[in-house]
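>>> Dropping the sequence and predicted coords here.
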Amino acid sequence: MNTRLDQLYSLRRNFTIIGLTGRTGSGCSDLAEILSMKFTEIENIRLPSDIDESVFQKKYAIAYNFAKENWKEYKVIEYKKVLLLMLLPKLYMNPSNTLLFDFFRYRLKDETSKDQILKIKEQIRDLIIDNIVVR
């Protein structure tokens, strides 16, 4: 009997989420970049033949060959982009555009006009349609 819960659990077999956190300069961005590459594009991976000690070489060869055959690159999702996509509908749904006007008054002082705000609002609408609406 295939229940909805079974369907949900089957979905988690098809993907993995890894959360990388750390201070600036800790290497999280570098690791995310490596994880998003194809195995053949990753630089400085030692070949099993480069290792002298025979016992470690055998263990390393097993891990290396497994990774080489089964490696799947990850897609990097930055938290700031997720937050932006969550905020876009709020900006768009604000009928008086006060959020946008406040942002531009604070950031750009006198450089914007109503027409520019409306143009940006349309760009936000397009982003929402392209990225949030389920098709």
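Received the coordinates, thanks. Treat the numbers as computed from the prediction; the structure is a model and nothing was measured.
>>> hey, let's count contacts and neighbours off CA atoms from now on
Fine.
>>> What residues of the strand or helix carrying Gln57 count as buried?
Following DSSP states H and E, one finds Gln57 within helix 54-70. Residues of helix 54-70 classed as buried: 57, 60-61, 64 (neighbour count, 16 or more other CA atoms under 10 Å).
>>> Please name every helix or strand in contact with the helix or strand containing Gln116.
When elements are defined using DSSP H and E, Gln116 is found to belong to helix 114-131. The elements that helix 114-131 packs onto, with contact taken as 3 or more CA pairs under 8 Å, 6 or more residues apart in numbering; DSSP states H and E, are helix 79-93.
>>> Structure two is appended below for comparative analysis:
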Amino acid sequence: MKNKILEVKNLRKTYHDSNGEIEAIKNINFDIYEEEFVSIVGPSGCGKSTLLSLLANIEKQSSGEINWSKENIVIGYMLQTDSLFPWRNILDNALVGLEIRNQLTDDNKQYVIGLLKTYGLGDFMYKYPDSLSGGMRQRVVCML
């Protein structure tokens, strides 16, 4: 028998705005077991991104439970739209995290340049986000 890695019970997420309450997710229940491949499918606006944000602990649920079987779960999650700064070229966008943490050294910069080349973006590192395809922009975001 495979181990349960995630249990979601009675999950609910409500947003509030000037017009009142918007229920994005209501009464969601499911389990995920080891080695399962799960897809979340539904029409636009049905709460897919909200559910992923809750599972990744980017947002807090209004009620219900999200129980991971292990502590310190690492989740990779790519947002629908990238978060690149339009006034910074691709290299500068890729370096922003190091700048914020005061860890921008020549060695770290060379490492990031190497990553850009590995991701197929070496020829584009001095271009700006609006000149890249959506897929190329997402590759930069993966590096951040």
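In hand now; what should we look at? Please read these numbers as outputs of a predicted model, since none were measured by experiment.
>>> quick one: TM-score?
Superposed pair, TM-score by TM-score structural alignment, normalised by the length of the first structure: 0.27. Supporting alignment: 66 aligned residues with a CA RMSD of 5.0 Å.
>>> hang on, the earlier thing: the helix holding Gln116 of the first structure versus helix 79-93: what angle between them?
Interaxial angle of helix 114-131 of the first structure relative to helix 79-93 (axes from the mean of the first three to the mean of the last three CA atoms, to 10 degrees): 120 degrees.
>>> Show me which of the buried residues of helix 54-70 of the first structure is closest to Ala32 of the first structure.
Of all those, the one sitting nearest Ala32 of the first structure is Tyr64; the distance, using CA to CA, is 19.4 Å.
>>> roughly how far apart are the closest one and Asp30 of the first structure?
Distance of Tyr64 of the first structure to Asp30 of the first structure, computed by CA to CA, to the nearest Å: 20 Å.
>>> ok, now Leu5 of the first structure?
Applying CA to CA, one obtains 36 Å for the distance of Leu5 of the first structure from Asp30 of the first structure.
>>> about what we covered before: can you list the buried residues in the helix holding Gln116 of the first structure?
Taking 16+ other CA under 10 Å as the basis for neighbour counts, the residues of helix 114-131 of the first structure that come out buried are 121, 124-125, 128.
>>> from these, which single one is nearest Leu11 of the first structure?
The nearest member of the buried residues of helix 114-131 of the first structure to Leu11 of the first structure, counting by CA to CA, is Ile128 at 25.5 Å.
>>> Could you verify my assumption that the closest one touches Lys90?
No. Between Ile128 of the first structure and Lys90 there is no contact under CA atoms under 8 Å: 10.4 Å.
>>> still on that earlier bit, of Leu5 and Asp30 of the first structure, who's got more company?
Looking at Leu5 of the first structure and Asp30 with other CA atoms under 10 Å, you find the greater number of neighbours at Asp30, namely 11 against 8.
>>> in which helix or strand would I find the more buried one?
Assessed by DSSP H and E, Asp30 of the first structure sits inside helix 28-35.
>>> in that helix, what counts as buried?
Using 16+ other CA under 10 Å as the burial criterion, the residues of helix 28-35 of the first structure that qualify are 29, 32, 34-35.
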